[in-house]
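In: Predicted model and sequence below, questions to follow.
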Amino acid sequence: MATRIAYSPCPNDTFVFHAWAHGLVPGAPELDVTFADIDVTNGMAERGELDVLKVSYAVLPWVLDEYALLPCGGALGRGCGPLVLAREPGLDLAGRTVAVPSDRSTAYLLFRLWARTLPGGGVGEVVVMPFHEIMPAVRDGKVDAGLVIHEARFTYQEYGLHCLADMGEHWEATTGHPIPLGAIIAKRSLGADTLRRLADAARASVRMAWASPSASADYVREHAQEMAPEVAQRHIALYVNDFTEDLGPAGYEAVHTLLSEAAAQNLVPSVPREALTFL
């Protein structure tokens, strides 16, 4: 039976999983792929759906009893944080409406940690909408500001918007750690041997993507919708890095710090460090 997996149609995910999804990784479990945005996969994880999921690191406190964090395949890095955008430069967010992509997203968690440093301690109403709808909503005045992720970092100027703050810059400046964004998790009930095979397959798929970047081009383009090819390439270059191949001590420490700081401010349930350990 194929392993049921869900990840986003974003270029970094299709680039990373291309080889595995197309049966090119020797000995890897066959995949049954569902494409879904991160707000959807976060909900899937909380409901215990599917075997393997790409989710926000911020959702881990609610799902680690059922799922294990795999040490590879995800998104964690530097200079790749979510942005807060508005039509007016320097807009005061006190009392303003801000659109965010999922209330369980890492982007929103980083935003909440940052917003607590603002005068008055926060913003007005927060509304959740799919990330690709946020910039048009800000541009059209449906919301006052928006928290954006993915390729929006490269395209927001096309909407006439201004960057009020970079959540990644704030995170890196205050902690020194890289920015945890998206995690790959797998059901613990699959067993230790299968979890190792899944991790090995994800790592091999990453390495094969790097070894032959052009091999995944059609798959990336097929699912990148109307994204310009150069934007897709910048997206991949930003979000696929050494941490994608292996979190390593620095990656695990970044994740633990994020969840610990959030728990200390009662934003998420507390997560013991050992709960993050693979197997």
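Out: Here it is on my side, so go on.
In: hey, let's count contacts and neighbours off CA atoms from now on
Out: Noted.
In: what ranges do the helices span in the stretch 1-150 of the chain?
Out: 11-21, 38-47, 60-63, 106-115, 131-139 (DSSP state H, counting those that start in this stretch).
In: Oops, could you answer that again for the stretch 151-279 of the chain instead?
Out: According to DSSP H, counting those that start in this stretch, the helices that the stretch 151-279 of the chain contains are 152-155, 167-175, 192-211, 217-223, 229-239, 242-245, 248-264.
In: Next up, a structure to set beside the first:
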Amino acid sequence: MELTLGFSPCPNDTFIFDALIHGKIDTEGLSFNVFFDDVETLNNKALKGELDITKLSFHALAYVAEQYALLDAGSALGFGVGPLLICTKENAEQINQILRLKSEASNLKVGIPGKYTTANFLLGVAYPQLTNKEELIFSEIEDALLNGEIDLGLIIHENRFTYEDKGLQKVIDLGSYWEEFSGCAIPLGGIVVNRKLPLEVQKKINRLVKKSVEYAFAHPKSGIDFIREHAQAMDEAVMYKHIALYVNQYSIDLGIDGRKAIDTLFNIATKNKVIPPIGKSLYVNS
């Protein structure tokens, strides 16, 4: 059986899926037609039900839970891994004052990496007054700030490691905000499977993704060429720093704590009417 599989070219995803798609583990009769896209593109593909298996933001999962179920393997959760809200150094004092006083905050233009990203959800929880948003490719946000096209930038992925080198300044770490607010790890992205597939196939996929992550941990240099190929000339040290931040024990299996973090996120989002109520269990193995 051939299945369509979508994930991002970021090092954490290529690290996770290398063994699965390159025959380094027994795929139990499954093969994969792979699509590489940024997460917001994958979010929108999920909204259209285009892929059998896909990476998506947990925020987006709220809108596709009727069609997709979450695997216990492959997710990105953790502490100290959240999105950052940044600005230019020359505007930092003024912007911080506006945010503290909540005055004229709606006039500030914020560059976000996508409407359905978990980063945008956390921004809405922390600063609901920031309503003037412009969707940008995540890698373009720093330059948009430097060029004066936006007042604030919401950054994710490897940009967490590069913004200071460009003379930009952190306003708030939304991951730390979430951790203090909820006491849970921050859920960023997960791997979902289309519910139209037979349950035994869904469970097989969950098992294979887990084996792929375990293989990657056991052989961390095995996929180096594949990871580097898609890492957009990222320095190798930064590449592995990126992997270490986003791939951990939750990527092998969510476990009780991982599910608690996700359930807390969805409960708060539903209570605050950020997302619609969800009628089905989120998980494959429920």
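Out: In hand now; what should we look at? Source: prediction; values computed, not measured.
In: What TM-score do the two superposed chains give?
Out: Superposed pair, TM-score by TM-score structural alignment, normalised by the length of structure 1: 0.95. Supporting alignment: 274 aligned residues with a C-alpha RMSD of 1.3 Å.
In: so of the helices of the stretch 1-150 of structure 1, which one's packed in deepest?
Out: Highest mean neighbour count of the helices of the stretch 1-150 of structure 1: helix 11-21, a mean of 25 (counted as mean count of other C-alpha atoms under 10 Å).
In: ok so, going back, adding distance to residue 184 of structure 1, write the helices of the stretch 1-150 of structure 1 out as JSON lines.
Out: As requested, these are exported to JSON lines (distance: least, C-alpha to C-alpha, whole Å):
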{"stretch": "helix 11-21", "distance to residue 184 of structure 1": "11"}
{"stretch": "helix 38-47", "distance to residue 184 of structure 1": "11"}
{"stretch": "helix 60-63", "distance to residue 184 of structure 1": "10"}
{"stretch": "helix 106-115", "distance to residue 184 of structure 1": "13"}
{"stretch": "helix 131-139", "distance to residue 184 of structure 1": "20"}
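In: re earlier: tell me which of the helices of the stretch 151-279 of structure 1 is the most buried.
Out: When these are compared using mean count of other C-alpha under 10 Å, helix 242-245 is most buried, at a mean of 22.
In: From the chain's centroid, how far away is that one?
Out: With C-alpha atoms, centre = their mean, to the nearest Å as the basis, helix 242-245 of structure 1 stands 14 Å off its chain's centre.
In: Show residues contacting it.
Out: Contacting residues not belonging to helix 242-245 of structure 1 are listed as 71-77, 203, 206-207, 251 [C-alpha atoms under 8 Å, 6 or more residues apart in numbering].
In: Need the helices of the stretch 151-279 of structure 1 in CSV (columns: distance to residue 49 of structure 1).
Out: CSV is the format used below for the helices of the stretch 151-279 of structure 1 (distance: least, C-alpha to C-alpha, whole Å):
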stretch, distance to residue 49 of structure 1
helix 152-155, 29
helix 167-175, 30
helix 192-211, 16
helix 217-223, 23
helix 229-239, 25
helix 242-245, 23
helix 248-264, 23
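In: What residue, apart from its backbone neighbours, is nearest residue 204 of structure 1 spatially?
Out: residue 25 (6.7 Å; C-alpha to C-alpha, 6 or more residues apart in numbering).
In: ok, that neighbour - how many residues close by?
Out: If you count neighbours by other C-alpha atoms under 10 Å, residue 25 of structure 1 ends up with 19.
In: isn't it right next to residue 205, touching?
Out: Yes - between residue 25 of structure 1 and residue 205 there is a contact under C-alpha atoms under 8 Å: 6.5 Å.
In: which residues do the two both contact?
Out: With C-alpha under 8 Å, 6+ apart, residue 25 of structure 1 and residue 205 have common neighbours residue 19.
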